[in-house]
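**Student:** Fold the following for me, if possible:
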Amino acid sequence: MQYRVEFNEEAQKQLAKLDKPVRTRVVLALDKLQSNPRPDGVKKLKGHDDRWRIRVGDWRVVYRIDDGVLIVIVIGIGIGIGIGHRSSVYKGK
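**Tutor:** Next comes the predicted model:
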């Protein structure tokens, strides 16, 4: 089973703003989610039935998993979660 990784608009913007080395590490981590969207070390976010978090160094990537259609959807920071430095990724806006 191979999952497809998609980004919402805000997450795409945040990814584009990352420095190239950080962006490369994030993309590699997301590529691994295609074969296993719940790898060792993943955290399910409290208060959300469908949101998960992986760490990439000091950075956090928060996403949803749709097992019905095999999609991992990376969520944007504009709604309080997404790709961001750990100090800001969990804050609601």
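**Student:** make it CA atoms for all contacts and neighbour counts henceforth
**Tutor:** Noted.
**Student:** List the buried residues in the longest helix along the chain.
**Tutor:** Secondary structure of the chain per DSSP state H: the longest helix is helix 20-33. For helix 20-33, burial by neighbour count (16 or more other Cα atoms under 10 Å) applies to 22, 23, 26, 30, 33.
**Student:** any idea how far whichever strand or helix holds residue 54 is from the chain center?
**Tutor:** In this structure, residue 54 sits in strand 51-56 according to DSSP states H and E. Mean-position distance between strand 51-56 and its chain equals 6 Å (Cα atoms, centre = their mean, to the nearest Å).
**Student:** please give me the structure for this one as well, since I'd like to look at both together:
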Amino acid sequence: MYNLNLDKKAKEFLKRLKRGEQEIILNRIEKLKDNPYLGKRLAGNLFGLWKLRIDKYRVLYKIFDDKLIIVILDMGHRKNIYD
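**Tutor:** The predicted structure is shown next:
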């Protein structure tokens, strides 16, 4: 089982959401502990990162298999998460 670490940027975004949206996102993120490859591998300038789609939001994360750690780098609306 992997450990989850939320970066400051991801925590700040999560705080701005309504309680219900927070719970949905946190529940989906928790599932990454058992299978970090639920998301989709990114390419281009985001090579090495993964994304998880949750409704209109995207969660960007990096997997460190050697340490069994997933770092949630950023979260945001699908329109501007990749800016």
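**Student:** Could I get the full set of strands for structure 2?
**Tutor:** For structure 2, the strands defined by DSSP state E cover 3-6, 40-41, 50-54, 57-64, 69-77.
**Student:** Now for residue 21 of structure 2: which residues touch it?
**Tutor:** By Cα atoms under 8 Å, 6 or more residues apart in numbering, no residues touch residue 21 of structure 2.
**Student:** Quick one: work out the angle between the strand holding residue 54 of structure 1 and helix 20-33.
**Tutor:** Orientation check (axes from the mean of the first three to the mean of the last three Cα atoms, to 10 degrees): strand 51-56 of structure 1 against helix 20-33 gives 130 degrees.
**Student:** mean shift of strand 51-56 of structure 1 relative to structure 2?
**Tutor:** For strand 51-56 of structure 1, the mean deviation from structure 2 after alignment is 0.4 Å (mean Cα distance after the TM-score superposition for structure 1).
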